[in-house]
Structure formats: C-alpha cells, structure tokens
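Chemist: the following block contains a protein sequence and its predicted model.
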Amino acid sequence: MRVPVVVMRGGTSKGVFLKEENMPSDRLDWDEFLLDIMGSPDSRQIDGLGGANSLTSKVAIIKKSDFKDIDIDYTFAQVSIENQLVDFKGNCGNISSAVGPYAIEQGLVPAVEPITTVRIFNTNTQKVIIAEVEVENGHVKTDGLCSIPGVPGTGSPIYLSFTNAEGAVTGKLFPTGNATDIVHSSKGPINVSIVDVANPLVFVNAQDIGLKGTELPHQFTQEKLKELEEIRAIAAEMCQFASKEEATRKSPAVPKMTIIAPPRDYIDVTGIERKAEDMDCTIRMMSMQKPHQALAITGAICTTAGAFLKDTILSDLVNVKQEVVRLGHPAGIMETKVDIIAGNMTAIKVVRTARMILEGYVYTKKNYHVISELVYKLA
C-alpha cells in the first residue's frame, strides 16, 4: 500500500506522522502496520523509515478531536528496533512539540497570526498539552533564533505547557504510594523514587550505582547498562507494568531509568564545557535500554515536578530556589519553568523547536484494511 506520511523533527527526536484515518481500521493491526513502515525488527531498520535509534523510531498518530475545547487527539507510539513490539504506554514530549506545527500545516487547526495555540489531547496519558506556535503568512514559522541542546542551528520557538500531568500512565503521582522505595537488585539494595508526571520515571542517585552523573552516552559499559535495566525492570514490576523478568520485553519504554546527581562541571557531547553554577542538577536518562543522547521532554517535566515534591531523591539533590529549573544533560542544559499558584504547581513549560522534513508516501510490504481513500493498494 501507498500511505501518506510526514516526517518531522520535534525537539531532539524525529518521527513519522500519520493521520488516524490512514491507519488500519482494525486497531489490532496497528502494531504490525507500524513495524512494517518503520522497518522493525531490524537493528538498522534498513527496510523502513526508522533511523536505527530509539530517538528516531517514533510515530505520532493524529486526528481532529471530537472533545470540546480540544483541537487535536495525538497518540504516540515507540516502535522497538530489534523486537516485534510497539509501545503505546507513555508519551514523548519532544515529538509532542511537532504536533502543533503538523496540525496547522495539514489544515486541522486554523492558522492564526502571530501565535496559534493548539490544545492537544495525548491519548496515551489522557492529558492535555498546550502548544504555542509562531505563524507567519498563514504557515508555521520555522526560522528563528531559538536554539536547543542536541539540535544544530536555530529555529522558531514552540512553547509547550503540560498541565495536571500527574499520574499520566499509572494514574498515581507515586505509583507505589511512596516518595522513596528500596529496590533489591543483584548489586544490593538501592534507594529509588518512582514518580509519574507526564511519564513515569525511576530516579536513582548516581553515587548509589557507582557513577558521577556526568557520564556521556558512550561511557556507559554494557555491564552498567545491564545493572540499570535490572533496577528499571524491578521498578516496572512495582508499577505493575510487567514482571521484572518480562519488563524489558513487555514494557521497555516505561518507567524510564533516570540518574540524578548534584551540579558538576562536565564536557558535553558537542565539546562544550558546562559549569556547575549554570545548572541545578545533572541528569542522565535511558531510552529503550540505551543512554539518551540528550533529555526527553517528559523526563524534564517529571524531574522538575519531582524536585518540588517532598521526600523524593530529587528533593534532596536538586536545590530549587526559583521557578526555573536548569537540567544538565549530555547535550547541554535544558530549562523548564514552573507556574505556581497559591503554592501549587499548575503547569510546567518548556521551549522546543520543530520542523517538517518530508511529506510524501510510505510503501508497506503488505495490504491492510484502511478506510481513507487516500491510501492506495498496489496491484
């Protein structure tokens, strides 16, 4: 089949965007369909659109919303590279930043100058994300002076506000009911905090697992990655996603393993020296069992919230004195802004850039039953 697609970069991720009307009409066929177009399972994804990295093996499924006061319904899919698996459990904040621009350019949301506000309902987490997108001459503006670590060049800023993001996947701020838990790993007991805001994360103190917190992706040994995955798998069982023995296969994307440490000087992946005084903590995330090259937006949101919560590992390590939190990750420093009303967090905001890379068709290896007439079956 020939299926209309758009490839977009959103923040530090890249994904394939599809209208829901062009997806298989039977939801049970979605996994096979997405694996087909991304070229999975295959470590190179040579026969599909995937980029052989978890940051580029993502899909956004979009439709005009039927909900009042909501513009777009957005479903995120993390397509496994080496396994026959598509994970719909969580959201991707970076890909979320491209949803507004996509909706405007596809005519799903009217373009309003100079700023078009797009209210997005993420079906994975049942949460609303508000995107503010710059528009010029009826189209999304891509040129600008905004730069984000992990992406070369500059672009037009896109502001994302995550509101009431607690319990995004598990329905609970603390999935276990505790701000801090003890995980009994093969290396011994480890203190962790499992927090679910925008996405569930399991936080560990870098020194508790023999790390500094300033390591770059290439510096993680296979032995250390195996140790981290063991902790994450136990946390997945504590969240009731899967048993610890099956968590890597059945719930590889959540909870996300996250390593936290106090501010420290380090050289980032681009060779720039980052100073401790310019950050409030260092953070290293895992993505699908591999080190994240930068920092997931949902991870930044959850970390920011965790820093303001009492008795978590983060509240002890992150000395937050203002509404802006500065997170030192492998590609640089990301800032988040917390809206506080009457002492309570009402929203957490981040800035991203995004742009359309390609618009065209993807050819699947088999036929699927699709309602849209825009999908053509090949003889």
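Modeler: Arrived safely, thanks for sending.
Chemist: going by C-alpha atoms from here, please, whenever you check contacts or count neighbours.
Modeler: Fine.
Chemist: next one: residue 276 from residue 261, what distance?
Modeler: Note on residue 276: its distance to residue 261, by Cα to Cα, to the nearest Å, is 11 Å.
Chemist: look at these two and report which has more neighbours.
Modeler: Taking neighbours as other Cα atoms under 10 Å, residue 276 and residue 261 compare with residue 261 leading, 23 against 15.
Chemist: give the buried residues for stretch 55-73.
Modeler: Residues of stretch 55-73 classed as buried under the neighbour-count rule (16 or more other Cα atoms under 10 Å) are 55-65, 70-73.
Chemist: how distant is the helix or strand harbouring residue 121 from the center of its chain?
Modeler: Using DSSP states H and E, the element containing residue 121 is strand 115-122. Centroid separation for strand 115-122 versus its chain: 17 Å, with Cα atoms, centre = their mean, to the nearest Å.
Chemist: contacts for that strand?
Modeler: Strand 115-122 is contacted from outside by 65, 69-76, 91, 99-100, 109-110, 127-135, using Cα atoms under 8 Å, 6 or more residues apart in numbering.
Chemist: now stretch 322-339
Modeler: Outside of stretch 322-339, the residues within contact range by Cα under 8 Å, 6+ apart are 148-150, 214-217, 263, 268-270, 274, 278-284, 293-295, 300-301, 304, 340, 345-351.
Chemist: now the terminal residues of that stretch, how far apart.
Modeler: For stretch 322-339, by Cα to Cα, the gap between its terminal residues amounts to 11 Å.
Chemist: the stretch 151-300 of the chain: strands as residue ranges?
Modeler: 158-163, 181-185, 188-197, 199-205, 256-261, 266-267, 273-274, 281-287, 290-291 (DSSP state E, counting those that start in this stretch).
Chemist: in addition, the following structure is provided for comparison:
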Amino acid sequence: MIMRGGTSRGPFLRMSDLPSSQEAQAKILLSLMGSGHSLQIDGIGGGDPLTSKVAIVERSSDPEADVDYLFAQVDVLNHHVDFNPNCGNMLSAVGPYAIETGLVEPQEGTTLVRVRNLNTQRLIECHVPTPGRQVSYEGDTSISGVPGSSAGIMLGFLNVIGTKTGALLPTGQACDMIEGVAVSCLDAATPIVMLDAADLGLRGDEEPAELNDNRNALERLEIIRREAGRRMGLGDVSQGVLPKPVLLSAPRDSGSTLCTRYFVPHRCHKAIAVTGAIALASAVSVPGTIAHRIALDNKRISSGKLLAQVKLEHPSGYIDIDVEHRNNDFCDITRVSLIRTARKIMSGSIFYSLPATPRLDLLT
C-alpha cells in the first residue's frame, strides 16, 4: 500500500512479507524505491528524501502495543538504507494502515492504535477517525506542506526523552561550543543539534533551495553535526542521518515560538520532521539551550516557565505541538501531542529485482 503520512510518502509493507535479515530487507527496499538514480526512475521513490521512505508494520508481541512499526530511510542516490531514525510523518499513516489491513479492529467513531516504534522502542498513541467503523480520510484538517484538507489524526508520543542516547542532554550540557559555534545537543523523539542561524551568517528564513545551494554553510554544518554526534555518544555519524541539524532564528509571526530550518541531514527539509518538531518543542523549555535563548530573547517564553504549547515556523508554514510536563520539571515530559493527516493512495502488488548489486552499506 502506498500512503501519504503527514508531509512524507512511501510504501507500507508487512514485516511478514519480508525476509528476517535487515540486509536482505535493505536490498529489496533499494530495488523497490529505485535508488542509485536521482529520479529513482526504476522504482517508486520520488527523487527526494521525503518520498524515499518505507514503513514496515506487523502485529506486535508487546502487550502494550497493537502493532510494531519499523521505519527505513532509503537513500536516493546511494545504496544506503538507514533503519536508525524514526519518522513521525510516516507514522501518521501507520494507524490507518493497521486498520485497513486487519491488524487492528476498528471502533465506532475513533479507533486508538497503539504503535511500538522499533527504531526507538517507544510507544505512540494514534487516534484514527473511523466513523461507521471505517477509516475516514476526508475532513477539514489542513497541515502545512500538504495541499487541501483531510481527517485529523491525533498522535501522542510517550516517553520521548533519550530515544537514542538515553538522555535529554546527551553531552551533559545545554550548550556546547563546536568549531567556534554555540550549539545545543538534545534527544527527545530524535537526536538534534541546534544552532542560531546568525552564527553561520544566515537569516534563518531562507528558502530550502537557497540553503541547499550554499555549499560553504552545508559543509560547515556537516562538520558540526559529525562532532555533535560524537559528543552525544552516537559514534561516527558520517554515514548516518542522526543527529539532525536545525537552524533557529526569531519567529516572523507574532504567534509563533521559533523559526526553523531542519536538515535531513544534508538537505533542508521543505517543512519539518514530526520527531524534529517534538525535539524542538521540548528544547524550548530547557534553560540554556539555543531554542530557549531565542524564545526568551523574543519574549515567547518567560524565565522559569515551561511552555506547554509551541508553534514552529518552517518553510511550508507552521506546526503546533502540545508538551505535557510532570511536576513543572522540564526533564519530565509525559506526552507530546500533535495533529497530522494521512491518505491511502493505492493498494496492490509491487515488483522488485535483485541484480548484481553494488556494495551495500546497511545502517543499523
């Protein structure tokens, strides 16, 4: 089944239809998506990281979950498949897919689908509209980066802190200096490294194409990202996509918290990743982080206060996130929620081939 989840798109497959080895899975996914060509002309990828994603779903053995979800980021040009990160946008369609394929029994009105993400071993609650016990894709919810409107799907992310590093602040500090630039390394839903855009000589509201053409800024950003990954305990991240770098600046809209430019990691995202948005929304309330400092300087947050509702600007518009803290503790995040949409595009058979394959770099 091919589905749009949030601002991403890709095939949704059953784990039971794939070989057990991730290396064997990766070879199939590379063929399915047509990787190795800029247009992915021999597969169903769209020639962009946002449309070269795969969701693998199966009934869960965990009593707290209904289904397991494994995300795979398939490189467009290279023979790389990264099973390391989660994708919250593709996750938006996991609930509908689970119901459509009979993995979860639909309820009247709204169906709760409990998802265990295998990339992070975290639980997410997906509230899927099911009037008449059928998945509804039509509605009046609009999200930036997607044309038209669809039925809203509420996602609730549980236990988001330290998904890859085990700590909210993996370096032990809210702010570090790397290559003479102040950065904040934080892990909530996904590891990110935050920078003030001005420290790279940028405004922070540039269009993605302009940033992608700025080779000097991209090279400097990559040097910082690799060192940040090492300090966060992620090792050599030169062949991986984590941590994700994020440029921050003062918001342009009076109702927003921050202006963001999120990288994936070598190209600027045309919107923002859900997991990245969760990390930033969590960071705003952490004293000393770049996110907190910019929000504080622009009076979007008061000193000593936790921000429960965060609105982030990105190249395609805005994303709203609700953050729930326990006992007024910025380190004790109980749930992060947001609304996404999804759509079923097609259901059928897809064919792949396994010719003599160049050296495969499988990232786990």
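Modeler: Great, that's in hand. Since the model is a prediction, treat every value here as computed from it, not as a measurement.
Chemist: hmm, back to that, filter the contacts of stretch 322-339 of the first structure down to the buried ones.
Modeler: Of those, these count as buried by 16+ other Cα under 10 Å: 148-150, 214-217, 263, 268-269, 274, 279-284, 293-295, 300-301, 304, 347-351.
Chemist: can you tell me the distance between the two ends of stretch 27-42 of the first structure?
Modeler: Stretch 27-42 of the first structure stretches 23 Å from its first residue to its last (Cα to Cα).
Chemist: that one aligns to what range in the second structure?
Modeler: Structural correspondence for stretch 27-42 of the first structure: residues 22-37 of the second structure, per TM-score structural alignment.
Chemist: touching that stretch from outside, list them.
Modeler: Contacts with stretch 22-37 of the second structure, where a contact means Cα under 8 Å, 6+ apart, come from 18-19, 40-45, 47, 52, 54, 74-81, 350-354, 360, 362.
Chemist: on the three-state scheme, residue 294 of the second structure is what?
Modeler: In the three-state summary, residue 294 of the second structure is assigned as helix, counting by DSSP: H, G, I helix; E, B strand; the rest coil.
Chemist: that one touches residue 251, doesn't it?
Modeler: No - counting by Cα atoms under 8 Å, residue 294 of the second structure stays clear of residue 251, with 9.1 Å between them.
Chemist: got any residues that touch both of those two?
Modeler: Common neighbours of residue 294 of the second structure and residue 251, using Cα under 8 Å, 6+ apart, are residue 258.
Chemist: what do we get in the first structure for residue 197 of the second structure?
Modeler: With TM-score structural alignment as the criterion, the equivalent of residue 197 of the second structure in the first structure is residue 206.
Chemist: any idea how far its match lies from residue 176 of the first structure?
Modeler: Look at residue 206 of the first structure and residue 176 of the first structure: by Cα to Cα, they are 22 Å apart.
Chemist: which one's more surrounded, these two?
Modeler: Taking other Cα under 10 Å, residue 206 of the first structure and residue 176 do not tie; residue 206 has more neighbours (20 against 17).
Chemist: distance of the more buried one from residue 16 of the first structure?
Modeler: Distance, residue 206 of the first structure to residue 16 of the first structure, by Cα to Cα: 34 Å.
Chemist: go on, residue 359 of the first structure?
Modeler: 10 Å.
Chemist: which of those two has more neighbours?
Modeler: In this view residue 359 of the first structure and residue 16 are compared by other Cα under 10 Å, and residue 16 has more residues nearby, 25 against 13.
Chemist: that one -> the second structure?
Modeler: Using TM-score structural alignment, residue 16 of the first structure pairs with residue 11 in the second structure.
Chemist: for its match, which non-adjacent residue is closest in space?
Modeler: Distances taken as Cα to Cα, 6 or more residues apart in numbering put residue 2 closest to residue 11 of the second structure, at 4.3 Å, once the chain neighbours are dropped.
Chemist: ok, now which ones touch the one you found?
Modeler: Shown in contact with residue 2 of the second structure (Cα under 8 Å, 6+ apart): 9-12, 344-347.
Chemist: list only those of these flagged as buried.
Modeler: 9-12, 344.
Chemist: out of those residues, which sit inside helices?
Modeler: Judged by DSSP state H, the subset of those located in helices is empty.
Chemist: now, these that are in strands?
Modeler: 9-12, 344 (DSSP state E).
Chemist: follow-up on the earlier one: any idea how far the corresponding residue of the first structure for the residue nearest to residue 11 of the second structure is from residue 365 of the first structure?
Modeler: Per TM-score structural alignment, the equivalent position to residue 2 of the second structure in the first structure is residue 7. Between residue 7 of the first structure and residue 365 of the first structure the distance, using Cα to Cα, works out to 19 Å.
Chemist: and if you look at residue 175 of the first structure?
Modeler: From residue 175 of the first structure across to residue 365 of the first structure, the span is 40 Å (Cα to Cα).
Chemist: higher neighbour count, these two?
Modeler: Under the criterion of other Cα under 10 Å, the comparison of residue 175 of the first structure against residue 365 puts residue 175 first, with 21 against 14.
Chemist: now the helices: where do they sit in the stretch 101-250 of the second structure?
Modeler: In the stretch 101-250 of the second structure, the segments counted as helices under DSSP state H, counting those that start in this stretch are 208-212, 215-231.
Chemist: average separation of the last one from the aligned part of the first structure, please.
Modeler: Same thing as helix 215-231 of the second structure. When the first structure is overlaid, helix 215-231 of the second structure sits 1.9 Å from its aligned residues on average, using mean Cα distance after the TM-score superposition for the first structure.
Chemist: so that helix corresponds to what in the first structure?
Modeler: Alignment note (TM-score structural alignment): helix 215-231 of the second structure is matched to residues 222-238 of the first structure.
Chemist: buried set for that stretch?
Modeler: Under the neighbour-count rule (16+ other Cα under 10 Å), stretch 222-238 of the first structure has 227-238 buried.
Chemist: aligned to residue 125 of the second structure, what sits in the first structure?
Modeler: Here residue 125 of the second structure is matched to residue 130 in the first structure, going by TM-score structural alignment.
Chemist: just to check, its match is in contact with residue 165?
Modeler: No - the criterion here is Cα under 8 Å, and residue 130 of the first structure misses it with residue 165 at 11.8 Å.
Chemist: neighbour count for these two, which is higher?
Modeler: Taking residue 130 of the first structure and residue 165 together and counting by other Cα under 10 Å, residue 165 has the greater number of neighbours (26 against 21).
Chemist: the counterpart of that one in the second structure and residue 153 of the second structure: what is the separation?
Modeler: With TM-score structural alignment as the criterion, residue 165 of the first structure lines up with residue 160 in the second structure. Separation of residue 160 of the second structure from residue 153 of the second structure (Cα to Cα): 19 Å.
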